[in-house]
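Visitor: need a 3D model of the following:
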Amino acid sequence: MAGELGHIALILALMVALVQGILPLVGAARRIQPWIALAPSAAFGQALLVAFAFGCLMYGHITSDFSIVNVAENSNTLKPMLYKVTGLWGNHEGSLLLWILILSLFGAAVALFGNNLPATLKARVLSIQALIGVGFLAFILFTSNPFLRVLPPPLEGRGLNPLLQDPGLAFHPPFLYLGYVGFSVAFAFAVAALIEGRVDPAWARWVRPWTLAAWCFLTIGIALGSWWAYYELGWGGWWFWDPVENASFMPWLAGTALLHSAIVVEKRDTLKSWTVLLAILTFSLSLLGTFLVRSGVLNSVHAFATDPTRGVFILIFLGIVVGGSLALYAFRAPALQAVGVFAPLSREGALVLNNLLFAVAAAAVLLGTLYPLAVDAISGAKVSVGPQYFNTVFVPLMVPLLAAVVVGPMLAWKRGDLGAALQRLLPAMAAVIVILLVGLWLLDGKTMLALLGLALGIWLAVGAACEWALRVKLFAASPAESFRRARGLPRAAWGMTVAHFGVGLLVLGITVSSTWQVEVQRVIKPGDTVAVGPVSYRFTGVSPVKGPNYTALQGRFEVIRNGEVTEVMTPAQRRYQQPPMETTEAAIHPSPAADLYAVLGEGDAERGWAVRLYWKPMVSWIWLGALIMACGGFLSLSDRRHRVGAPARRTAAVPAAAE
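Guide: Below is the predicted model:
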């Protein structure tokens, strides 16, 4: 019965979305107040219906209702409860329902928190959100119904892909979708503004919180996905330029550019046309990621293998959304005249450079991701674009961008003084010089690129601290005065400092772990000891282990430092019965200084066991930096000035070197 109720709820949600997508839009155009006022109520109603449908499918998974095809194909009675719940979004239909749920919740959030928006703009934004929902609700109902029945029901389900039976996958997809779908609000604001023909600082102030929230969620989602791949897949790496990884990275790059571009619109009333275009492109890249994952054109551990019918549906929907919004942009953009004028060397100029480099980086990743698919579709030839292309193209773009990140906040609006800005950054420059001198003394010519990465990481981290110190007049005023200024500093300013500091830690983690990682692959027998970097691994043997829904062979390694055993690591090979599959479970001992990483391969007691052993210095700084970046974003989001509908507090301004 729950399946039928969930299906009916989705049908009703589609009807409500059609009403919400049409009547308020027409009402805003013709000034029909009852139709305008309908939008918030419809948004709440749609969210409740989709949430009810989601709850029905969740109930089916929890109770192992194998009469529902989605449950029978993705669950079984032996699966732990955590994975029964999270298994709902470990498949195409369930994850699509999660996408629609988040989309409807964002619409309800705009209806709830957008009380100070102009009524017509709010109605148009909610209508655009609803029309996006119409497309996805039609998609799930006509091609991917999660409530299909199978009669008679099987006695046991097929079970979830063992690779997805991991706590990291419990959180990775929801955060990723919160980011993907969150950019739909910025898209809706952009299209609504184009319809009204008005983009101004007030519009930028309304759209920034939604963009910032989506960016924070997407940052966490990508970091969790990287962390999951690192410890679950047993490859020993944290990023592989997989096409599905790129599908989430591209909207992150465009969204980062959008976030900074909106600042210029809010502060200086310029870059309006470009900011609207970025809002459209960011969500378009999110939809492109949906197409890549669900169309069946990619073979990836992250992708959903689906039939071509679904891919064609998404492709048509993608064409309508992207083509329609770009056509509207082409028609309306000439009217979006910039008001503010600025010199190339200014805060605005630094943000323009930021935007250009992020946009080019996103385009480069897009080209490398789509080129093999295009060649395959046109000629049938199989072409691979690997990490070498992405690293060669992406890294040179990031170097000037990261260098400018520190200088930009030190420049004044409209016209800046580069000499004065660099003078304020003397501590950061001194730290970079020290790193370069020490590096040149200790390192050989093969690590010059690593030396550049270290210098950039230090430049970012110390530069962020310098910018904060300048704001609070650290060492230039009494401690009491500096403390007072720090307390009065807007949370948005704190957030920017924290986020930029996190970028510095991220760069340091990437540089050190990629350059000085030690890897050893060999066949060993019990009693053998292998030196890996500054530690040694002593292999003591393999023993059978039984889990809740798997059996495993578990190896045992003793980690020896200075002649003493300091840790014991137990990598394993698991064998799942339902579905039948073998997985490799790496053993990881994390620490701020370095991760110890052990993988057990094939073998037996006579021939020995194939193993991969790593020493990974500072690799955990990668995820720490990403987490700090997201925390900086949420800290900025907590600023009253950045909340939709929240008026700015009237407090005495705290003078600072940069806004």
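Visitor: going forward, measure contacts and count neighbours with C-alpha atoms only.
Guide: OK.
Visitor: tell me who's in contact with Q46.
Guide: A13, L14, V16, A17, S104 (CA atoms under 8 Å, 6 or more residues apart in numbering).
Visitor: next, the structure of the following sequence, for comparison with the previous one:
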Amino acid sequence: MIAELGQFAIIMALLAAIAQSILPLIGAERLDSRLMAFGSQASLVQLLFVILAFGCLTQAYIVSDFTLVNVAENSHSTKPLLYKISGVWGNHEGSMLLWILILAVFGAAVAAFGRNLPVTLKARVLAVQAMIGVGFLTFLIFTSNPFTRLLVPPENGRDLNPLLQDPGLAFHPPMLYIGYVGFSVAFSFAIAALIEGKVDAAWARWVRPWTLTAWTFLTGGIALGSWWAYYELGWGGWWFWDPVENVSFMPWLMGTALLHSAIVVEKRNSLKVWTILLAILTFSLSLIGTFIVRSGLLTSVHAFAVNPERGIFILFLLAIAIGGSLALFAFRAPSLKAGGIFSPISREGGLLLNNLLLSTACATVFLGTLYPLFMEALGGGRVSIGPPFYNNTFVPVMVPLLLLVCVGPLLPWKRADLIGVLGRLKYAGLATILAILAAWYITEGGPLLAILGLGMAAWLLLGTLSEWADKIKLFRAPLATSWQRMVKLPGSAWGMTLAHGGLAIAVAGMISTSAWKVEDVAVLKPGETISVAGTDYRFDGVRELTGPNYQAVEGTFTVSQNGEFMAILKPEKRLYNVQKMPTTEAAIYSTFVGDYYAVIGDQVEDGGWTVRIYREPMVTWIWFGCTLMVLAGLLSLADRRLRVGAPAGKRKQGKRKQKSHQNAAA
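Guide: Modelled structure (predicted):
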């Protein structure tokens, strides 16, 4: 009965979405307030039905209802409760239902919090948002129904993929999906603006908080996935340029460009057409990522679906959503009024250069991800594109961007004196040179490019701090005055400083662990010791463990340096009872300067065990920097200026114009 209720809820949600995608558009065209208001009501109804459907599927997982095909194939009665719940989205059908739930939440949020929006714009935004929902609800019902019954249910299920039975993977997909789907709101605003033929500062002010929300969660989701891969897969790496990693990274790059471009629209009424295009492309990349992962084109732990019918359906949705939006853009964009003129050396120019570099970097990742698929589809055989390609294409594009990040905020609007701006960064430059010399001394002279990379990260961090100090007039005014200015800094100012500073810290961690990582593989018997990067690891032996749904072998290592005890590491090698799939649970001891990382493998014939030991310099800086970036997004969202919409004067002016139109229509 619960499954049938969930099926009914999905169908009702589809009907509500269809009505929401049509009637508000008609109301906006006719200036009919009742039809326009229907969009808000329908979005709430749609959300309630989707919540009901998601709740029904979750309940089926919790009680292990193996009469559902979806539950039988992705759960087991002995699985811990956390992984029963996370199993809801640990498969194709459930993950698509989660996608639709988040989409409905964003649509209802626009309806609930968009009271400052012009009613015609709000109606069109909600209609476009509902059109996306129609596509995915149709896809769910006809190709990916999570409530399909099983005639002969098994006593127990097939269990969830053991790699997904981890706390990191329990929360990683929802965060990632909030980022993916959150960009749909910016997309809907862009399409609505093209229909109305109007983009102004108020429009940009309304778009920014939704874009910032998506960017914040996508940043957290990518970081969490990277952290999971680092400690769970046992390879000691944090990023491999895997296609599934790339499809989440591409909308992040384009979304970052969109955030900066929207600032120019809001402050200077420039780059309007470009910002609209970025909003379309950012969400389009989210949809393309869905197609790549869900269609089965990739063989990966993340690729849940291997079904040509689903792939063709998603490809059809992509053609309508992306092709239709780009066609509308080509038709309507020329009618948008051009914005203000600015000098190339200005804050507008700096943000435009930021956008161009981010877009170019995204294009290189896009090419590297899809080129092998195109070649295989055209009969060219399998082509492998790995880290060397991205190191030679992506990194050179990002270097100038990172060097310029701390310069841009110091540039005034419209026209700037570049020499004068660089003069304000002279102390940051001197400190950067000292940092490079210190890195050269500590690392004993190499590698040179890595040392220069650390200098670049230091420049970014010190330049960001210099810009913050300049805002509060630190050392240029009495400390009491600087304190007052600091306290009064808006949330968005703090957010920018933290985001740029967090990026600098993360980059330093990426460079350090890539350049100075040390790895050693050996066969050890209990009591034997291996020395890696000046640290001793004594193998004390193994013991067998029994988990709730797996058997494990746990090794014990005593870590010491110069004869002094540091830590005990206990890595595991697990074998899950149902799927008979082994997994690695690395043991990690983290410090400020790096990680001590141990992995235990298989036993060999002479009684020894294969072990892998890694020394990971500054690797935790990556996730600390990403955490600062997430905090930066949350602080910026707390800024009242991003929550009130357009300034009061502009809102009143817009309401007067709208009222005059309604009177004329009457």
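Visitor: strands of the stretch 551-659 of the first structure, residue ranges please.
Guide: Using DSSP state E, counting those that start in this stretch, the strands found in the stretch 551-659 of the first structure span residues 564-569, 572-577, 580-585, 587-589, 594-604, 608-617.
Visitor: in a markdown table, list these along with distance to R556 of the first structure and mean neighbour count.
Guide: Output for the strands of the stretch 551-659 of the first structure, formatted as a markdown table (distance: least, CA to CA, whole Å; neighbours: other CA atoms under 10 Å):
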| stretch | distance to R556 of the first structure | mean neighbour count |
| --- | --- | --- |
| strand 564-569 | 6 | 14 |
| strand 572-577 | 9 | 20 |
| strand 580-585 | 13 | 17 |
| strand 587-589 | 10 | 18 |
| strand 594-604 | 9 | 19 |
| strand 608-617 | 11 | 21 |
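Visitor: could you export those strands as a markdown table, including distance to I316 of the first structure?
Guide: As requested, those are arranged in a markdown table below (distance: least, CA to CA, whole Å):
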| stretch | distance to I316 of the first structure |
| --- | --- |
| strand 564-569 | 50 |
| strand 572-577 | 39 |
| strand 580-585 | 36 |
| strand 587-589 | 44 |
| strand 594-604 | 44 |
| strand 608-617 | 45 |
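Visitor: nearest to L224 of the first structure, out of those?
Guide: strand 587-589 (16.1 Å; CA to CA).
Visitor: mean deviation of that closest one from the second structure?
Guide: Comparison of strand 587-589 of the first structure with the second structure after fitting gives an average deviation of 1.2 Å (mean CA distance after the TM-score superposition for the first structure).
Visitor: who are the packing partners of that strand?
Guide: strand 564-569, strand 594-604 (3 or more CA pairs under 8 Å, 6 or more residues apart in numbering; DSSP states H and E).
Visitor: inside helices: which ones of the contacts of Q46 of the first structure?
Guide: The helices, defined by DSSP state H, take in A13, L14, V16, A17, S104 from the contacts of Q46 of the first structure.
Visitor: show me which of those is closest to T256 of the first structure.
Guide: Distance to T256 of the first structure, by CA to CA, is smallest for S104 among those, at 23.7 Å.
Visitor: quick check: the closest one touching V50?
Guide: Yes: with contact defined as CA atoms under 8 Å, S104 of the first structure reaches V50; the gap is 7.3 Å.
Visitor: which one among the ones in helices among the contacts of Q46 of the first structure gets closest to L253 of the first structure?
Guide: Distance to L253 of the first structure across those (CA to CA) is lowest for S104, with 24.6 Å.
Visitor: helices of the stretch 101-250 of the first structure, start to end?
Guide: Ranges of helices in the stretch 101-250 of the first structure, per DSSP state H, counting those that start in this stretch, are 119-143, 167-196, 201-232, 243-268.
Visitor: again, but for the stretch 351-500 of the second structure
Guide: Secondary structure of the stretch 351-500 of the second structure by DSSP H, counting those that start in this stretch: the helices cover 387-405, 418-423, 426-442, 448-471, 479-487, 491-516.
Visitor: turn the ones you listed into JSON lines, columns for mean neighbour count and distance to R656 of the second structure.
Guide: Shown next, in JSON lines, are the helices of the stretch 351-500 of the second structure (neighbours: other CA atoms under 10 Å; distance: least, CA to CA, whole Å):
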{"stretch": "helix 387-405", "mean neighbour count": "15", "distance to R656 of the second structure": "41"}
{"stretch": "helix 418-423", "mean neighbour count": "13", "distance to R656 of the second structure": "43"}
{"stretch": "helix 426-442", "mean neighbour count": "17", "distance to R656 of the second structure": "50"}
{"stretch": "helix 448-471", "mean neighbour count": "21", "distance to R656 of the second structure": "38"}
{"stretch": "helix 479-487", "mean neighbour count": "14", "distance to R656 of the second structure": "37"}
{"stretch": "helix 491-516", "mean neighbour count": "22", "distance to R656 of the second structure": "30"}
